[in-house]
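Enquirer: Sharing a sequence plus its predicted fold:
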Amino acid sequence: MGKITLLQGDITKVSAEAIVNAANSSLLGGGGVDGAIHRVGGPAILAECQIIRNRQGGCKVGDAVITKAGNLPADYVIHTVGPRWQDGHHGEDELLRSAYLNCFKIIDEYDIKTVFFPNISTGIYHFPKERAANIALEVITRCLRENANIERVNLVCFDADNYNLYSALMAE
């Protein structure tokens, strides 16, 4: 898939221009990748997130905001809030699509060339992994077509299930 790379590992350890955080709407850290990014990134990320919260009251599901990366080996963290899976009849697909699209708006605005995405909403938010992977690949492929400045989109899968799923989908 040309400019899309698949990795298995810990997104907090990748040297990057930008990483994406599967955040919650409070922007104050939480479980999963969000908690890990806040722990490793340190208080600088939290301080910027608090400024954003004070300005706009957090981050809505499907939206994205950007901060510096604190102690992470990255320049920026793009925080996006994916949807919690309910039953597929509450706009979950569109909200997940929106989360990815809003990340790409920030990528474009900041002229980011390389970005690393986690598997948004598939952990504690229980979005079905295959459904989420198809949406992610659809949006990423479209955004790469529309923005020639992006050099690489890296998908970082923490678990083997997501890695194997993306690997199979990307081989099709």
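Expert: Thanks, I have the structure now.
Enquirer: going forward, measure contacts between C-alpha atoms and count neighbours the same way
Expert: Fine.
Enquirer: Just the strands from the chain, written as ranges.
Expert: 4-8, 16-22, 64-68, 74-80, 114-117, 152-157 (DSSP state E).
Enquirer: would you list the ones you listed in TSV and tack on mean neighbour count and distance to residue 35?
Expert: Below are the strands of the chain laid out as TSV (neighbours: other Cα atoms under 10 Å; distance: least, Cα to Cα, whole Å):
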stretch	mean neighbour count	distance to residue 35
strand 4-8	16	18
strand 16-22	26	9
strand 64-68	21	15
strand 74-80	23	12
strand 114-117	22	15
strand 152-157	20	16
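Enquirer: residue ranges for the helices of this protein, please.
Expert: For the chain, the helices defined by DSSP state H occupy 32-41, 43-56, 92-109, 129-146, 160-171.
Enquirer: quick one, which of the ones you listed is nearest to residue 67?
Expert: Of all these, helix 43-56 sits nearest to residue 67, with 6.2 Å by Cα to Cα.
Enquirer: try this one side by side with the last:
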Amino acid sequence: MKAKILISACLMGFKVRYNGSEKSPMTEQLRRWRSEDRLVIHCPELAAGLATPRLPAELSGGDGAAALSGLACILESDGSDVTQAYLLAAWLALKTAQEAGCQFALLTDGSPTCGSQKIYDGQFKGVTQAGQGVAAALLRQHGIEVFAEHQSAALAQRIAQFERNQDDLL
């Protein structure tokens, strides 16, 4: 069974980030996975109807798991509460991953939606802290393994292990 990966659209060169940019040039590993038809390209924020460009948003009062539980919120830099839009983004990411049969996700770190290792601290001063965004948290809660963009080598190893285990079951 070929592992499928939900991937942040900005990592594939789409200019969908809050400031209208892409995250980084596509790596050789991403090109290989794309040619193997493993990638499910998705931008949760665009799927939820958020515009590009849009104001920066950060989690306030906790991380994505706290926001999913109603204990934290997501605010834009002007103070607007956009929690509901970002929660919708998380649920749409989960729906997309499940419908496509994704076992893994490779997401953009730092994002209030996709951050899997770190998020911004909610003060809009460029300071990060350990934590996860709402989509990363929701995907993990539903058994999808989430990796940050700088963890593609670890993801490649995990996919190889997953596929060996699948072959052993056959």
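Expert: Sure, I can see it. Keep in mind that what you see is a predicted model, and the values were worked out from it rather than measured.
Enquirer: TM between them?
Expert: The TM-score (TM-score structural alignment, normalised by the length of the second structure) is 0.41; 105 aligned residues with a Cα RMSD of 4.3 Å.
Enquirer: Please tell me how far residue 76 of the first structure sits from residue 160 of the first structure.
Expert: Distance from residue 76 of the first structure to residue 160 of the first structure, counting by Cα to Cα, to the nearest Å: 26 Å.
Enquirer: now residue 79 of the first structure
Expert: 24 Å.
Enquirer: In contact with the closest residue to residue 20 of the first structure other than its chain neighbours, which residues?
Expert: In space, and not counting its chain neighbours, residue 20 of the first structure is closest to residue 78: 4.6 Å by Cα to Cα, 6 or more residues apart in numbering. When the contact criterion is Cα atoms under 8 Å, 6 or more residues apart in numbering, the partners of residue 78 of the first structure are 18, 19, 20, 21, 64, 65, 66, 67, 103, 106.
Enquirer: try 6 Å this time
Expert: Each residue near residue 78 of the first structure by Cα atoms under 6 Å, 6 or more residues apart in numbering is listed here: 20, 21, 65, 66.
Enquirer: so residue 21 of the first structure touches residue 66, yeah?
Expert: No. Using Cα atoms under 6 Å as the test, residue 21 of the first structure is too far from residue 66 to be in contact (9.6 Å).
Enquirer: what touches both of these two?
Expert: 78, 79.
Enquirer: Please enumerate the helices of the second structure.
Expert: 28-35, 44-47, 64-68, 83-100, 134-141, 152-169.
Enquirer: how about those in a markdown table, adding distance to residue 74 of the second structure and mean neighbour count?
Expert: Below are the helices of the second structure laid out as a markdown table (distance: least, Cα to Cα, whole Å; neighbours: other Cα atoms under 10 Å):
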| stretch | distance to residue 74 of the second structure | mean neighbour count |
| --- | --- | --- |
| helix 28-35 | 30 | 13 |
| helix 44-47 | 13 | 20 |
| helix 64-68 | 8 | 23 |
| helix 83-100 | 5 | 20 |
| helix 134-141 | 9 | 24 |
| helix 152-169 | 27 | 13 |
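Enquirer: Quick one, which of those gets closest to residue 75 of the second structure.
Expert: Nearest of the helices of the second structure (Cα to Cα): helix 83-100, 6.9 Å.
Enquirer: coming back round to it: and the helices of the second structure as JSON lines, adding distance to residue 6 of the second structure?
Expert: Formatted as JSON lines, the helices of the second structure follow (distance: least, Cα to Cα, whole Å):
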{"stretch": "helix 28-35", "distance to residue 6 of the second structure": "11"}
{"stretch": "helix 44-47", "distance to residue 6 of the second structure": "11"}
{"stretch": "helix 64-68", "distance to residue 6 of the second structure": "18"}
{"stretch": "helix 83-100", "distance to residue 6 of the second structure": "6"}
{"stretch": "helix 134-141", "distance to residue 6 of the second structure": "10"}
{"stretch": "helix 152-169", "distance to residue 6 of the second structure": "12"}
